[in-house]
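*Asks:* Dropping the sequence and predicted coords here.
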Amino acid sequence: MTLKKVLRGPLLHFLKDPGDNAPLSGSAEYIEDAAIAIDQQGCIAYCGDAEAFVATLPRETTIDHYPDKLLMPGFIDAHVHFAQLGIIASYGRQLLDWLNNYTFPEECRFEEQCYAEQVAELFVQQLLRHGTTSAMVFSTRHEQATEALFGAALRHNMRLLTGKMLMDRNAPAKLLDTAEGGIEASRALLEKWHGRQRLEYVLSPRFAPTSTPAQLEAAGIFMDEYPGIRMQTHLSENLAEVDWVKTLYPDASDYLDVYARAGLLRDGCYFGHAIHIDDSVRERIRAAGSGITVCPTSNLFLGSGLFNWQAARDQQVPIALGTDIGAGTSLSQLQTLQDTYKVCQLNGAALSPWQAFYQITLGSAITLRLDDRIGNLTVGKEADIVVLDSAATPAAATKAALREQRLEEQLFNLMLLGDDRSIAATYLMGECQYRRDA
């Protein structure tokens, strides 16, 4: 077999959920000196001990060797807004004010083709810089902005799921479509982009307050027409938002019921935030085959509330982590883990580093139904790989110099002290798309 290249170095990935404490037997695989062989199609042809395998390779084989780093599957960002890159860390608003004062004005700019293309390319490059190799992304309501994002991901061969935003009320006129027009535009975009290389179209009603019942119902019919298509939206992020939904949809029993009545509570539907929910809502999400995209950084920034991680785990609700830029303050999933850990602490729960790194790799891949292609480094998977440097930040380097670090401590340092500096390199389908020291 002719190989594209081989990566060599310490390796960690997950084969199943490691549990909430020390990793369960057979759940995590760590190889101190591993080789990952990548075939010409960009998939993994071998993953295992390096020494004997490397000795069998032709002399001309390219080997990228990282003896003092850690190889892991690329990170997955399950909830992020590419059009909000320019308003990251905008001062002092809770959700609804923040949308009106920052988000909506910025998203209006994306009717300009050149601006949309510029931000789309920057966004993809920044994902790679932060070690993210796959993402489910909200676009704007503009078709050209969605096309720009698809185009940027296509150029880098990134696995990216996105779709134009559906909004037909309670927003500036420049951001509104119609129930019928939004669906027709979504259909045209899906037919053009869905399934090209590693791209998927995701039906994307922003949230119940910016869609009429007619638009949500049309979205449910759209999902019937395209079996297997995914849907992303927002749910119960903010208490004022929850109250607003009650006034807009008085016949619904609760916020989730708004989506259920429209046919948007089913397999492949993902609800962002879902902070202010009860056991009944969690159970209905689980039973439907849907999932929650958890966004702790933005929840803290906007003061929205603390997601009940342990309750979701106890009820076996599928969860995936998202940075939620721009209310989130970093595209780094390492910093997302830092905030997840703190939120769990405030709720009286513990997040182990094993469970944390499982969640941004295989765990999110399973939730998004992508684990047949990404999420770990087993043979046949797409070779999306991140190279981590656990001593990249000054605090982490100081700590490493003062005491020897077990693997568990290295992981904990990465999630509490790491950021984009901790990403030494990022590979998509075996091609190095970002190198920190270049």
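*Replies:* Arrived safely, thanks for sending.

*Asks:* going forward, measure contacts and count neighbours with C-alpha atoms only.
*Replies:* Noted.

*Asks:* A helix includes residue 219, no?
*Replies:* Yes - remark: residue 219 belongs to a helix, assigned using DSSP: H, G, I helix; E, B strand; the rest coil.

*Asks:* do you know how far the residue nearest the centre of the chain is from residue 254?
*Replies:* By C-alpha atoms, centre = their mean, the mean C-alpha position of the chain lies nearest to residue 77, the distance being 1.4 Å. Between residue 77 and residue 254 the computed distance is 28 Å (C-alpha to C-alpha, to the nearest Å).

*Asks:* And residue 432, by the same measure?
*Replies:* Distance of residue 432 to residue 254, computed by C-alpha to C-alpha: 47 Å.

*Asks:* more crowded one of these two?
*Replies:* residue 254 (18 against 15; other C-alpha atoms under 10 Å).

*Asks:* Now the more buried one: closest residue in space that isn't a chain neighbour?
*Replies:* residue 246 (7.3 Å; C-alpha to C-alpha, 6 or more residues apart in numbering).

*Asks:* and the comparison structure, right after this:
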Amino acid sequence: MTETSGTAIRGQLLWFTGAPDTPSNIHHIEDGVLLMEDRKITACGPAKDILPRLPKGTAVDHYPGHLILPGFIDAHVHYPQIQIMGAHGKQLLDWLNDYTFKAELAYRNPDHATLNAEFFCDELLRNGTTTAATFCTVHPTSAEALFTAASGRHMAMIGGRVMMDRHAPEGLRDTPQQAYEQCGALIRKWHKTGRNRYALTPRFAPSCSPEQMEVAQSLRQEYPDVYVQSHLSENCAEIDWVKELYPERNGYLDVYDHYELTGPRSLLGHGIHLTDAEWQSLADRQTTLVHCPTSNLFLGSGLFDLARTRTENVPVALGTDVGAGTSLSLLATLGEAYKIAQLRGASLSAFEAFHMITLGAAQALNLDHEIGSFEVGKTGDVVVLDPNATSLLHHRMKYTDTLEELLFVLMTIGDDRAIKATYTAGEKRHSR
């Protein structure tokens, strides 16, 4: 190795190189070292092998008794809604009108957008999240603030200005022409600038006229490697409304399919109430569903069928969906995903769960060439977990016998306090 400084992290390493139902895809080193130089992982292995080969000047952050994983990935979250978390729960459409739209109006003010974007990114890091797919508001200032805040922390951020030209208050609606011009300008400025990616963000089919959807289609044709993020079949009343607004289409998903907004790099949140034909379309096109358990429970929307994503071979990731979601902690979100699976007569193992917020999410977001595991050459995004972070965790861990049991306890009674440190691009960004 060359004599250049870098950062090494020592502790108990865990990562995946494929689905955890194959044991050889689960990689666990009791005393391992991860070396990061120039923002990339350059070595990973047992401490006895790596420590003697470290370049001179390498700082070693030692975390005995801690668990070190790839940074967590949140695939669906609304940063402008962080200020309305815990607003009294209503059904989806009433909740949007009574809370969400009122809060989002403030984001036309650049100072307000900056304040909340900075806070949001810091909160993600405090929860071990290094990558997020994030909805902004209709105001370009909201997207500018998000990408600026994420860039300053070397986070991987997928984000986009919301497209919404109907069924919203004055000040939150755009026009198709405004959407085309403003989204195009944001794409040219921010997409693939640093670690940022742009996502075309038609809020959901009811908020977008056919002309607006045509604009989204045109932008994706012009910029074929951008993402798309929206909502799908979250609420039964919402589905009925889509049928009224798009009677010529064969259901909710067909609206997005028709305008060529599905396929790889398309992220559709919720997907609770789907027809057999819609499941088939998602599988055929490899459109990603994002499971948002705390939000679905909070708004009473329904129970996501996680088991069916496996049998249908539909890509799936996990989202906190703040502000209807009740926590930015993906540990807490996994705990609720487990409960929903139980209610549907299925289950979610700890290995499956942690795969879902690391490599599984990276694959679903088409970013597994960059993040999601500890393979050499990938970006150095890391989360360090403290299994003894609280008195309850400390007591409970005395009675765990296996790594899988330890992980399961972390995802059922753990939260942000279990995040000891978070690194992005090889640099420590949060320490508790």
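*Replies:* Yep, it's here. Not measured: the values here are computed from a predicted model.

*Asks:* Just the helices from the stretch 201-350 of structure 2, written as ranges.
*Replies:* Remark: helices assigned in the stretch 201-350 of structure 2 by DSSP state H, counting those that start in this stretch are 210-222, 236-245, 252-258, 276-285, 293-298, 306-312, 330-343, 350-356.

*Asks:* Pull the number of nearby residues for residue 173 of structure 1.
*Replies:* For residue 173 of structure 1, the count of nearby residues is 11 (other C-alpha under 10 Å).

*Asks:* Repeat that for the one 4 residues further on.
*Replies:* Counted with other C-alpha under 10 Å, the burial measure for residue 177 of structure 1 works out to 20 neighbours.

*Asks:* for the one in structure 2 that sits across from it in the alignment, what are its contacts?
*Replies:* Alignment note (TM-score structural alignment): residue 177 of structure 1 maps to residue 174 of structure 2. Shown in contact with residue 174 of structure 2 (C-alpha atoms under 8 Å, 6 or more residues apart in numbering): 138, 163, 164, 165.

*Asks:* quick revisit: of the helices of the stretch 201-350 of structure 2, which stretch is the most buried?
*Replies:* Among these, helix 293-298 has the highest mean neighbour count (mean count of other C-alpha atoms under 10 Å), at a mean of 24.

*Asks:* Relative to its centre, which residue of structure 1 is most distant?
*Replies:* residue 59 (38.5 Å).

*Asks:* Then that residue would be within a strand, right?
*Replies:* No - counting by three-state DSSP, residue 59 of structure 1 is not part of a strand but coil.

*Asks:* hmm, back to that, of all the helices of the stretch 201-350 of structure 2, which one comes closest to residue 133 of structure 2?
*Replies:* helix 330-343 (13.5 Å; C-alpha to C-alpha).

*Asks:* okay, the closest one sits on what stretch of structure 1?
*Replies:* Under TM-score structural alignment, the counterpart of helix 330-343 of structure 2 in structure 1 spans residues 333-346.

*Asks:* Now, the contacts of residue 174 of structure 2 that are in strands?
*Replies:* Assigned to strands by DSSP state E, the following of the contacts of residue 174 of structure 2 qualify: residue 163.

*Asks:* Name the nearest residue to residue 321 of structure 2, ignoring sequence neighbours.
*Replies:* residue 77 (4.2 Å).

*Asks:* overlap between the contacts of residue 174 of structure 2 and structure 1?
*Replies:* Checking the contacts of residue 174 of structure 2 against structure 1 (both residues aligned by TM-score structural alignment, their matches' C-alpha atoms under 8 Å), the contacts still present are 138, 163, 164, 165.

*Asks:* which of these tops the neighbour count?
*Replies:* residue 163 (33 neighbours).

*Asks:* thinking again about what came up before, kindly state which residue of structure 1 is aligned to the residue nearest to residue 321 of structure 2.
*Replies:* Applying TM-score structural alignment, one finds that residue 77 of structure 2 aligns to residue 80 in structure 1.

*Asks:* swap in residue 295 of structure 2?
*Replies:* Aligned counterpart of residue 295 of structure 2 in structure 1: residue 298 (TM-score structural alignment).

*Asks:* Quick one: residues contacting its match.
*Replies:* 323, 324, 325, 326, 327, 328, 329.

*Asks:* switch the cut-off to 10 Å
*Replies:* With C-alpha atoms under 10 Å, 6 or more residues apart in numbering as the criterion, the residues that contact residue 298 of structure 1 are 89, 95, 237, 273, 304-305, 322-330, 336, 339.

*Asks:* Of those residues, select the buried ones using a PyMOL command.
*Replies:* Restricted to buried positions by 16 or more other C-alpha atoms under 10 Å, the PyMOL selection for those reads:
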select buried, resi 95+237+273+304+305+322+323+324+325+326+327+328+329+330+336+339
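
*Asks:* looking at the alignment, what does residue 267 of structure 1 pair up with in structure 2?
*Replies:* Under the alignment (TM-score structural alignment), residue 267 of structure 1 maps onto residue 264 of structure 2.

*Asks:* Tell me which residues touch that match, please.
*Replies:* By C-alpha under 10 Å, 6+ apart, the residues touching residue 264 of structure 2 are 225, 227, 228, 285, 286, 287, 288, 315, 364, 365, 366.

*Asks:* Check the gap between the last one and residue 256 of structure 2 for me.
*Replies:* As for residue 366 of structure 2, its distance to residue 256 of structure 2 is 19 Å (criterion: C-alpha to C-alpha).
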